[in-house]
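Engineer: From the sequence below, what's the structure:
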Amino acid sequence: MPTATHTTPASTTVLTEPQWQRRPVAHEQRVDGWTQGYLDRRRDGVPHPVEDFLFRYYSQRPAQFRQWHPGFGTTLVGATDHLALKGYADLGAGQVGVDIEHVRSQQRLVRTVRTLLVATAQRPAQLGCFGLHEWAMVYRLDADEVRHAAWPLRLGSAGTDAVVEQHRIRCTHFDAFRFFTEPARPLNVLQPARDDRPDFEQPGCLHAGMDLYKHAFRLSPMVPSELVADCFSLAREIRELDMRASPYDLSELGFEPVAIETAEGKQAYVEAQADFARRGAPLRAVLIAWCDRLLEAAADA
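Structural biologist: Sure thing, here's the model as predicted:
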């Protein structure tokens, strides 16, 4: 599998067919390695609580993920097939690229994404939440009511509830908090809402790290697909920790638990959380740089 690229904005580039034709092939091969299992399971009706999340929770379909985009400012000679894709235009001289008019039409989205990314990047990483959001999502529910009811709770319902009650819950991410059970909501010391995400999100949050993938694909085709794939790769690893630290027993799937109810488990979680925050920082910075470039280009057009 190709290594991460963290593609940064560059000045306008023209790529000849021999120069660009290998990139979509490499991207498709990389993405197929992630999506094929999901597509097979979807066909067979066999969901996977870890591997399927990024495809079910986020709105980008596998076929969209597989489509390669060079990003705004890179024009392709002979790429006439891209003219059928949203956001592209014939730029003359046999060149095809993302149209500046499309960039201008997406300014509200770009500004919104940039505001959230910058606010998140400017805060120190808050570590030590121990993934209790997943526990709060099943708090005081019967075993057959939980989201992943096919998988047992490691400590049972009563034991899971006790862990929630014995810890201070400080979830900063609205899209996690909104799935808390009603009895769990008052236990969170913060009350993030849909419209105040920039006031709460911080780089230590696992969901903020996974959301880098969402921000990247929402900016497609204006950002390179390699960057979207880099963000997905990180999100996939984060999701694994998210569920290993959850109350579910997924050892049958090969995921050994991070027992956050123990001192050893807490230490392992914080170390992994810090590493993901460190690895997410350059991706967030590249996305911010792309937002800046897109805003500048639209203003100059």
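
Engineer: going forward, measure contacts and count neighbours with C-alpha atoms only.
Structural biologist: OK.

Engineer: And for the host helix or strand of residue 96, what's in contact with it?
Structural biologist: Residue 96 is located in strand 95-98, with elements delineated by DSSP states H and E. Identification of contacts with strand 95-98 by CA atoms under 8 Å, 6 or more residues apart in numbering yields 14, 71-80, 82-83, 87-91, 221-222.

Engineer: Could you list which of those belong to strands?
Structural biologist: 14, 74-77, 88-91 (DSSP state E).

Engineer: Pull up the gap between the closest residue to residue 32 other than its chain neighbours and residue 171, please.
Structural biologist: For residue 32, the nearest residue in space outside its immediate sequence neighbours is residue 66; the separation is 7.4 Å by CA to CA, 6 or more residues apart in numbering. Per CA to CA, to the nearest Å, residue 66 is found 33 Å from residue 171.

Engineer: Second input sequence below; structure requested for side-by-side comparison:
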Amino acid sequence: MTAALAPAVLDAAAWGARRRAHEERVDGWLTPHLARRRRGEKHPVEDFLFTYYSYRPAQLRRWHPGAGVVLREADPADFGPDYQALPAGVTLDTDEVRARRADSVRWITTLLAATAGRPAHLGCFGMHEWAMVYRQTQQEVRHNAWPLRLTPERTAAVVEERGVRCSHFDAYRFFTVPARPLNVLRPTRETQHAQEQPGCLHANMDLYKWAYKLSPLVPSELVADCFALAGQIRTLDMRASPYDLADLGYPPVRVETVDGRHEYVQAQREFAERAGVLRARLLAAIPAA
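Structural biologist: Sure, this is the predicted structure:
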């Protein structure tokens, strides 16, 4: 976390352009999702960030400048109750927000820093998604509108042959009961700070969650950057899963093969590097207590 700096002052043209750019960017994600929702359609890849995470579309679209920014010619009512009018312009009441959410901010920033301080482990090969369907029939699996690439028996055999090395509690909790003993770890919410590591796809996807939970202390552009990365990670997650989503335009990463595992690790490494940059930006954006 950084020491407090002099506030940045944005005139109406500057902050208005930033707000419009953010809204247009987010609309590119929201428009197809909301259209599917109106039609009663579900998409296992593109809807995930809207259904799994609690941030509503309207919240994602709403622009916040982040802490330490003064907006000239602005109305605090346009930004919400956390904003105050000063002689120089409108700004976030950072001290009040930070004090009200002190425990949450501390928990998140401690997790981000702990994760950033560890080496990335890249040997899971996406088996967490396979453990979520382990020993289930086609009718029992979570996304049962789409077929599995392999038979349930062959899917189970892949899990047993490869083993499971999942360090992420929110993935582990969706494992089937018979899959849980196959995992080398027993992640819990209480051990999350000690076990989360920067190679984990789900830990890097969750940067979106931590970004919006830190909002409005962090700028909305950073929340959107985390959302964008999470969407790309979700694509790899499902391409490497046991589901056959080729008809939706997602060719499989066949992690049951040597070539598929190599492809997965290469993408996982790239995501870890990009997530590391975002993790650092989130930590830097939080004002010192």
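
Engineer: Give me the TM-score for these two chains.
Structural biologist: Here the superposed chains carry a TM-score of 0.96, computed using TM-score structural alignment, normalised by the length of the second structure; 285 aligned residues with a CA RMSD of 1.3 Å.

Engineer: State the next helix or strand along the chain beyond the strand holding residue 96 of the first structure.
Structural biologist: Assigned by DSSP H and E, the successor of strand 95-98 of the first structure is helix 100-105.

Engineer: which residues does the aligned residue in the second structure for residue 27 of the first structure contact?
Structural biologist: Residue correspondence to the second structure (TM-score structural alignment): residue 27 of the first structure is matched to residue 22. Going by CA under 8 Å, 6+ apart, residue 22 of the second structure touches 61, 63, 220-221, 224.

Engineer: so can I have TSV of the residues you listed showing secondary structure, distance to residue 134 of the second structure and neighbour count?
Structural biologist: Listed next are these as TSV, based on DSSP: H, G, I helix; E, B strand; the rest coil; distance: CA to CA, whole Å; neighbours: other CA atoms under 10 Å:
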residue	secondary structure	distance to residue 134 of the second structure	neighbour count
61	helix	37	20
63	coil	42	24
220	helix	38	25
221	helix	38	21
224	helix	34	21
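
Engineer: Quick one: neighbours of residue 263 of the second structure, just the number.
Structural biologist: 16 (other CA atoms under 10 Å).

Engineer: Would you map the helices across the stretch 1-150 of the second structure?
Structural biologist: 12-39, 48-51, 57-61, 94-100, 102-116, 127-131 (DSSP state H, counting those that start in this stretch).

Engineer: Assess the claim that residue 60 of the second structure and residue 26 are in contact.
Structural biologist: Yes: Residue 60 of the second structure is within contact range of residue 26, at 7.2 Å (criterion: CA atoms under 8 Å).

Engineer: Now list whatever residues contact both of those two.
Structural biologist: Shared contacts of residue 60 of the second structure and residue 26, counting by CA under 8 Å, 6+ apart, come down to residue 224.

Engineer: So what does the residue nearest to residue 32 of the first structure match up with in the second structure?
Structural biologist: Aligned partner of residue 66 of the first structure by TM-score structural alignment: residue 61.

Engineer: ok, that match - contacts?
Structural biologist: Taking CA under 8 Å, 6+ apart as the criterion, residue 61 of the second structure is in contact with 22-23, 26-27.

Engineer: Mind putting the residues you listed into TSV with distance to residue 115 of the second structure?
Structural biologist: Output for the contacts of residue 61 of the second structure, formatted as TSV (distance: CA to CA, whole Å):
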residue	distance to residue 115 of the second structure
22	28
23	31
26	28
27	31
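
Engineer: Tell me how many other residues surround the aligned partner of residue 73 of the second structure in the first structure.
Structural biologist: Superposed on the first structure with TM-score structural alignment, residue 73 of the second structure falls opposite residue 78. A count of neighbours around residue 78 of the first structure, defined by other CA under 10 Å, yields 16.

Engineer: now residue 78 of the first structure, nearest residue through space, not along the chain?
Structural biologist: residue 94 (5.8 Å).

Engineer: got it, and residue 289 of the second structure?
Structural biologist: Distance criterion CA to CA, 6+ apart; nearest residue to residue 289 of the second structure, sequence neighbours excluded, is residue 98 at 7.6 Å.

Engineer: what's the spacing between the one you found and residue 216 of the second structure?
Structural biologist: Following CA to CA, the distance that separates residue 98 of the second structure from residue 216 of the second structure is 10 Å.

Engineer: If you count surrounding residues, which of these two has more?
Structural biologist: residue 216 (24 against 19).

Engineer: any idea how far residue 93 of the second structure is from the more buried one?
Structural biologist: Distance of residue 216 of the second structure to residue 93 of the second structure, given as CA to CA: 10 Å.

Engineer: picking up where we left off before, drop the exposed ones from the ones in strands among the contacts of strand 95-98 of the first structure and show what's left.
Structural biologist: Burial by neighbour count, 16 or more other CA atoms under 10 Å: within these this picks out 14, 74-77, 88-90.

Engineer: Would you tell me which one of those residues comes nearest to residue 161 of the first structure?
Structural biologist: The nearest member of those to residue 161 of the first structure, counting by CA to CA, is residue 88 at 52.1 Å.

Engineer: In the second structure, what sits opposite that closest one in the alignment?
Structural biologist: So residue 88 of the first structure corresponds to residue 83, using TM-score structural alignment.
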